[in-house]
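**Student:** sequence and predicted structure below; questions after.
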Amino acid sequence: MLPTPEQVKAYIQAGLNCTHIEVEGDGQHFFATIVSPEFQGLRPVQRHQKVYAVLGDRMKAEIHALSFKTLTPEEFQA
């Protein structure tokens, strides 16, 4: 069964302290905007690694493709 955007959102929220998150997708391809204070001081590649670590094996088994934007709360407000 293909994951829903709501499930992908829940997976990310379970592992990251998110102040804002939006996930759109069709069950195979997803786009997310993720806002978290945990991204503070991290380079973009480190932020992406953090999200991929949270999703773990789901990226291999359930989620075919995920593109995302990672922001700190301050960057999101700007």
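**Tutor:** Ah, there it is.
**Student:** could you use CA atoms for every contact and neighbour count after this?
**Tutor:** Fine.
**Student:** which element follows the host helix or strand of residue 60 toward the C-terminus?
**Tutor:** Following DSSP states H and E, one finds residue 60 within helix 58-61. Sequence-wise, the next helix or strand downstream of helix 58-61 (DSSP H and E) is strand 65-71.
**Student:** A further structure is provided below for comparison with the first:
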Amino acid sequence: MLPTPEQVKNYIAAGLACQHLEVEGDGQHFFATIVAEGFEGKRLIQRHQLVYAALGDRMREEIHALSMKTLTPAEWRQA
């Protein structure tokens, strides 16, 4: 069974403290906008690694593709 955007959102939220989190997708391809204080001082690849760590094995087993916009709260306010 393919995961829903809501399930992917819950997976991310369970492993990463987010101030804002939106997930869209069709069951295989997802796009997430993630705002987290934990991204402060981190490069883009480090931010993505935090999200992948929150998803764990689901990234290999359930989620085919995930595109992300990862922002700090300050970056989110400026957007």
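**Tutor:** Everything's here; your move. Please read all numbers here as calculations on a predicted model, not as lab measurements.
**Student:** which residues are contacting stretch 46-61 of structure 1?
**Tutor:** Outside stretch 46-61 of structure 1, the residues that touch it by C-alpha atoms under 8 Å, 6 or more residues apart in numbering are 11, 12, 15, 16, 39, 65, 70.
**Student:** turn those into JSON lines, columns for neighbour count, distance to residue 58 of structure 1 and secondary structure.
**Tutor:** Putting the contacts of stretch 46-61 of structure 1 into JSON lines (neighbours: other C-alpha atoms under 10 Å; distance: C-alpha to C-alpha, whole Å; DSSP: H, G, I helix; E, B strand; the rest coil) gives the following:
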{"residue": "11", "neighbour count": "16", "distance to residue 58 of structure 1": "9", "secondary structure": "helix"}
{"residue": "12", "neighbour count": "20", "distance to residue 58 of structure 1": "11", "secondary structure": "helix"}
{"residue": "15", "neighbour count": "13", "distance to residue 58 of structure 1": "13", "secondary structure": "helix"}
{"residue": "16", "neighbour count": "18", "distance to residue 58 of structure 1": "15", "secondary structure": "coil"}
{"residue": "39", "neighbour count": "22", "distance to residue 58 of structure 1": "21", "secondary structure": "helix"}
{"residue": "65", "neighbour count": "13", "distance to residue 58 of structure 1": "11", "secondary structure": "strand"}
{"residue": "70", "neighbour count": "20", "distance to residue 58 of structure 1": "19", "secondary structure": "strand"}
